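*Asks:* here is a sequence together with a model predicted from it:
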Amino acid sequence: MGLGGGHKLMGWGRVFLGGGVVALPYAFMGCCVPPPPLTRCTLCSVAPGDTIFAVSSGHGRCGVAVIRTSGPGSGGALLSLTGSTELPPPRLMTLRRIRDPHTAELLDRGLVVWFPGPQSFTGEDCAELHVHGGPAVLSGVLRALGRLSGLRPAEPGEFTRRAFHRGKLDLTAAEGLRDLIHAETEAQRQQALRQMEGELGRLYQRWGETLTQALAHIEAYIDFSEDDNVEEEVLSQVDEAVRALEQEIAAHLQDGRRGELLRSGVHAVIAGPPNVGKSSLLNMLCQRPAAIVSPIAGTTRDVVEVSLNVSGYPVVLSDTAGLRDATDPIEQEGVSRARDRLQHADLVLAVLDATTVPTDPAELGAALGSLVPPSTPCILVLNKADLLGGHKGALCDACTHGPPLPPTTLLSCKTGEGTDSLLQLLGQQLAQLCGDPLAGSPTLTQSRHSTQLHGCMAALVLYRQQQDVGMAAEQLRLARRHLGRITGHVGAEDILDVIFRDFCIGK
């Protein structure tokens, strides 16, 4: 901040943080525009105290389905459908006959659970009906619930949104819950569960508390320094704390997008000249004929994409057109799309024909360099190894001598030779790109987080450039607001709490 003794304040009084609740991630709301911070839910045009219900176990035939309610009418709904006069003991599954209250028709015989608030997922009174998962059963129970006064079907993600508004989880935990529901690989599950448990939110909360304390100290200096209740050295302490925080956030941002790659999948591109076996490699890895294989060069004209689970890591694998100077307009478009996909690849499987590849190390490196963009991680796959005969030794020497090459393996898509070696190399590369989701500090998983953290960093940079205490405080206020938008918690009372706790003003 560069503030020393003797600087005069320029008429800045206390400026409190704006309150309000940050909008949930759009995927939780089923819309593309964040709602304003109103006390009334603008999505469903009803008060937040309404009772909602929905199938929470997914759709389709199943042995058991779970229908959940949340809101003040949950208890009454449970009594109406079971014909009971008393609610079952909390959090204890109880066998009940479930009837339509309007017709007294028996709908099913299942288990019911009562979750009185605030000890529930949403923090409100909740009930669950565990019924048989046939479509007719579900339709009948949902229809009976819909006839009850004060109950309505839930909007997409509304249970989680209510849990957020009642402080049961912050935005990062809500995003972790969503990722856990959609997790398809072991590593995705581990990362999502860790985020849902609140590790990422606690990290951002700690940073927010650091900024809250720094801002509170500056506010105290602004308001009380003339009374000698606050020493000027407090500004140096704030500078030191902000500098350390800035370094920590910068290190967090420089994570190589590991969390985002693990969440959305590593985009791996199979690239190489025509007729080297790229489509055969795709089919071998996904174990189905996803791409057309033909001895005719230039068969692949468009990008063929499949999703895979490799060693517990998600991979979006793309087969592309052979890279050459094409004359056919359609093939030219295919080559253009292949080169564009290469520019955005996280990993490249560069495929060359082992029978025609140069055995001179320098020439081999040049052939590879014409395929792979600089600095993009790569695995060199020398296909058609079954046709090498006694020339394998010379080719292996070319790979181990001369300029360093990326991880390389011999492969035969025809016989399967080298498949295990390729999968091992692929797993190692994915582990380097995604990291261990259980090790170290939690990583960034959303571009939304990255955007807000860069905004926070920009505000901290401007803070260090300020010569006026009031302007410096405003930059800290802005940095804290960016952090609050990640978790959804932005308020002014926290600053007041720290001021009176740390400085004991008025004692």
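*Replies:* Okay, I see it. Computed from a predicted structure; not experimentally measured.
*Asks:* switch to C-alpha atoms for all contacts and neighbour counts from now on
*Replies:* Fine.
*Asks:* the nearest residue to Gly167 once chain neighbours are set aside and Glu333: what is the separation?
*Replies:* The spatial neighbour of Gly167 that comes closest, neighbours along the chain excluded (Cα to Cα, 6 or more residues apart in numbering), is Gly123 at 7.9 Å. According to Cα to Cα, to the nearest Å, Gly123 and Glu333 sit 55 Å apart.
*Asks:* give me the next element, helix or strand, following the longest helix along the chain.
*Replies:* In the chain, assigned by DSSP state H, the helix with the most residues is helix 199-224. For helix 199-224, the following helix or strand on the C-terminal side (DSSP states H and E) is helix 233-253.
*Asks:* which residues touch that following helix?
*Replies:* Outside helix 233-253, the residues that touch it by Cα atoms under 8 Å, 6 or more residues apart in numbering are 1, 3, 207, 210-211, 214, 217-218, 221, 443-444, 450, 453, 457, 460, 464.
*Asks:* hmm, what's the outermost residue in this protein?
*Replies:* Within the chain, Gly390 marks the point farthest from the mean C-alpha position, 49.4 Å out by Cα atoms, centre = their mean.
*Asks:* of Gly123 and Glu333, which one has the most company?
*Replies:* Neighbour comparison, Gly123 and Glu333: the larger count goes to Gly123, with 21 against 15 (by other Cα atoms under 10 Å).
*Asks:* quick one: contacts for the residue most central in space within the chain?
*Replies:* With distances taken as Cα atoms, centre = their mean, the residue of the chain nearest its centroid is Thr445 (3.7 Å). Listed by Cα under 8 Å, 6+ apart, the contact set of Thr445 reads 257-263.
*Asks:* next up, a second structure to put side by side with the first:
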Amino acid sequence: MWRGLRNLPARAARGPRRPSMRPSSGTPTPASGATIFALSSGQGRCGVAVIRTSGPASGAALRGLTASGDLPPARSARLRLLSDPRSGEPLDRALVLWFPGPRSFTGEDCAEFHVHGGPAVVSGVLQALGGVPGLRPAEAGEFTRRAFAHGKLSLPEVEGLADLIHAETEAQRRQALRQLDGELDQLCQGWAEALTTALAHVEAYIDFGEEDNLEEGVLEQVDSTVQALQVALGTHLRDARRGQRLRSGAHVVVAGPPNAGKSSLVNLLSRKPVSIVSPEPGTTRDVLETPIDLAGFPALLSDTAGLREGVGPVEQEGVRRARERLAQADLILAILDASDLASVTSRHFLDTVVTPTGPQNACGSSQRFLLVLNKSDLLPPEGPDPDPDLPPHLLLSCLTGEGLDGLLGALRKELAAVCGDPSTGPPLLTRARHQHHLQACLDALGCYKRAKDLALAAEALRVARGHLARLTGRGGTEELLDVIFRDFCVGK
């Protein structure tokens, strides 16, 4: 891409010399030096409640409530009598812990009070802390915000912590732990370091190329780095929807002709009576949805109207809505009556919904589906009659529960493909923010490849690197100078 630029003087290619690249750090700092306190465990009556403080007055608060001149040893629990420092009234006998900064969750001095979880005890300790000079109640998320401000957590790690707190399934817990452990942050850090080196090389060529003091092939190395990054970013972006499904839940639609057992299957999987079950065909007229933990993955399970030509306007509307949900589904649970496979409605459903390649969703891509033959308890011992046109299927009896373990195993496999398996592979992109910044980074690398001027190419790399910095919550370009002087013998 640089053919023709090599014949230009480097200073002419870049234009006038820019000012020094010494920016301020992009890491935010706490708005004030106030010390905050809050109940960190759940609300309500419990065995033990944890109250924590963070800030410079934490030591004074701990001394005040324990009426002791000495702080306990760092990170060691000690049993102390807590008293109101103003009135001297005893509050509780509790475990106290002291975490001097910066070796604490927030990076500041922190104290924890592990008190008995009765509402009166908790209220009394909180009121006592509120009377200590320099302390104020914490705002929502302020402890984590301070941890981020002091470099204890990156933005993806903060998001992983939030996801871990709200995780309801095994898969969500595993993914949140990986993000909290910094896997996504480390991946982005590696990309950012590669871009930092590439940008440093381009800047060095602009500033010193005319003096012939740089190694051969500098710009070719940059091109190779950018191409590798484009491939890596493209791979993760194509996989982005899986992580978002894992965080918010996959859309699983139960579909089939009337009286196949759709509502019974929904009730069986959700372990509660979500849908009305009746021998009368067409009982379900609308789409009934329930969020559930399905084989360890989060899912929004939809019970739909039986697919047939409706006998009335209400049922026709239910069928229309069912077909809409089919088009939006991430996974279709197609269910048929195993004792009635030769009926017109069953054959029509097989021909129109269950095809060898799967139905097409709104985006035109093939959807995943599982074919379930319900009411296996009505079959003879030898099973259903062999049918060469019947796709691979699972036998199930919603009445007896036979075949449920096999269905859950198949669901786990399909949902791992839809949501991603958090126990293997690279870290997933679980938020639209991650996808936005990676896409913007990839777009900037495309601008680099198209640039006809070294200064514009350097700016494109700077923009790409900036998006990775914003994804992780870091910023600044101070390290560029370090890379320049480390990698090149300027003036040799």
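*Replies:* In hand now; what should we look at? Because the structure is predicted, anything quoted here is derived from the model rather than measured.
*Asks:* what range in the first structure does stretch 75-95 of the second structure sit on?
*Replies:* Alignment of stretch 75-95 of the second structure against the first structure: residues 91-111, by TM-score structural alignment.
*Asks:* pretty sure Gly243 of the second structure sits in a helix.
*Replies:* Yes: membership of Gly243 of the second structure in a helix is supported by DSSP: H, G, I helix; E, B strand; the rest coil.
*Asks:* corresponding residue for it in the first structure?
*Replies:* Counting by TM-score structural alignment, Gly243 of the second structure corresponds to Gly259 in the first structure.
*Asks:* could you point out the longest strand in the first structure?
*Replies:* The single longest strand within the first structure, with elements called by DSSP state E, is strand 106-115.
*Asks:* what's the angle from the very next helix or strand once past it to strand 106-115?
*Replies:* Once strand 106-115 of the first structure ends, the next helix or strand along the chain (criterion: DSSP H and E) is strand 126-132. Calculated by axes from the mean of the first three to the mean of the last three Cα atoms, to 10 degrees, strand 126-132 of the first structure forms an angle of 140 degrees with strand 106-115.
*Asks:* quick one: strand 126-132 of the first structure to the second structure mean distance?
*Replies:* Aligned to the second structure and superposed, strand 126-132 of the first structure gives a mean residue distance of 0.3 Å (mean Cα distance after the TM-score superposition for the first structure).
*Asks:* so which bit of the second structure is that strand matched to?
*Replies:* Per the alignment by TM-score structural alignment, strand 126-132 of the first structure matches residues 110-116 in the second structure.
*Asks:* from the chain's centroid, how far away is that stretch?
*Replies:* Centroid separation for stretch 110-116 of the second structure versus its chain: 31 Å, with Cα atoms, centre = their mean, to the nearest Å.
*Asks:* cool, and stretch 307-327 of the first structure?
*Replies:* Offset of stretch 307-327 of the first structure from its chain centre (Cα atoms, centre = their mean): 23 Å.
*Asks:* okay, how far is it across it, tip to tip?
*Replies:* Start to finish, the residues bounding stretch 307-327 of the first structure are 32 Å apart (Cα to Cα).
*Asks:* for it, which positions count as buried?
*Replies:* 308-323 (16 or more other Cα atoms under 10 Å).
*Asks:* now the helices: where do they sit in the stretch 251-400 of the second structure?
*Replies:* In order along the chain, the stretch 251-400 of the second structure carries the following helices (DSSP state H, counting those that start in this stretch): 262-270, 313-328, 344-352.
*Asks:* mean shift of the longest helix of the first structure relative to the second structure?
*Replies:* If you overlay the two and look at helix 199-224 of the first structure, the average distance to its match in the second structure is 0.8 Å (mean Cα distance after the TM-score superposition for the first structure).
*Asks:* and that helix, which stretch of the second structure?
*Replies:* Mapped onto the second structure using TM-score structural alignment, helix 199-224 of the first structure covers residues 183-208.
*Asks:* list the buried residues for the matching stretch?
*Replies:* With burial defined by 16+ other Cα under 10 Å, the residues of stretch 183-208 of the second structure counted as buried are 183-186, 188-189, 191-192, 194-206, 208.
*Asks:* onto which residues of the second structure does the helix or strand hosting Leu430 of the first structure map?
*Replies:* Per DSSP H and E: Leu430 of the first structure is located in helix 419-434. Alignment note (TM-score structural alignment): helix 419-434 of the first structure is matched to residues 404-419 of the second structure.
*Asks:* for that stretch, which outside residues touch it?
*Replies:* Applying Cα under 8 Å, 6+ apart, the contact partners of stretch 404-419 of the second structure are 241-246, 250, 294-297, 330-331, 368, 394, 396-397.
*Asks:* give me that answer again for 6 Å
*Replies:* Counting contacts by Cα atoms under 6 Å, 6 or more residues apart in numbering, the residues outside stretch 404-419 of the second structure that touch it are 242-243, 245-246, 295.
*Asks:* go on, stretch 175-193 of the second structure?
*Replies:* So stretch 175-193 of the second structure is in contact with 157, 160-161, 163-164, 422, 427, 465, going by Cα under 6 Å, 6+ apart.
*Asks:* and it, how far apart are its ends?
*Replies:* Separation of the first and last residues of stretch 175-193 of the second structure by Cα to Cα is 25 Å.
*Asks:* and it, how far from the chain's centre?
*Replies:* Average the C-alpha atoms of stretch 175-193 of the second structure, do the same for its chain, and the two points are 12 Å apart (Cα atoms, centre = their mean).
*Asks:* from what I can see Asp170 of the first structure touches Arg485, true?
*Replies:* No: counting by Cα atoms under 6 Å, Asp170 of the first structure does not reach Arg485; the two are 10.3 Å apart.
*Asks:* which one of the two has more residues nearby?
*Replies:* Asp170 (24 against 19).
*Asks:* looking at the contacts of stretch 404-419 of the second structure, spot the one nearest Glu459 of the second structure.
*Replies:* Of all the contacts of stretch 404-419 of the second structure, the one with the least separation from Glu459 of the second structure (Cα to Cα) is Gly243, at 31.0 Å.
*Asks:* helix, strand, or coil at the nearest residue to that closest one once chain neighbours are set aside?
*Replies:* Among residues not flanking Gly243 of the second structure along the chain, Thr430 sits closest, at 4.3 Å (Cα to Cα, 6+ apart). Put simply, Thr430 of the second structure is coil when judged by three-state DSSP.
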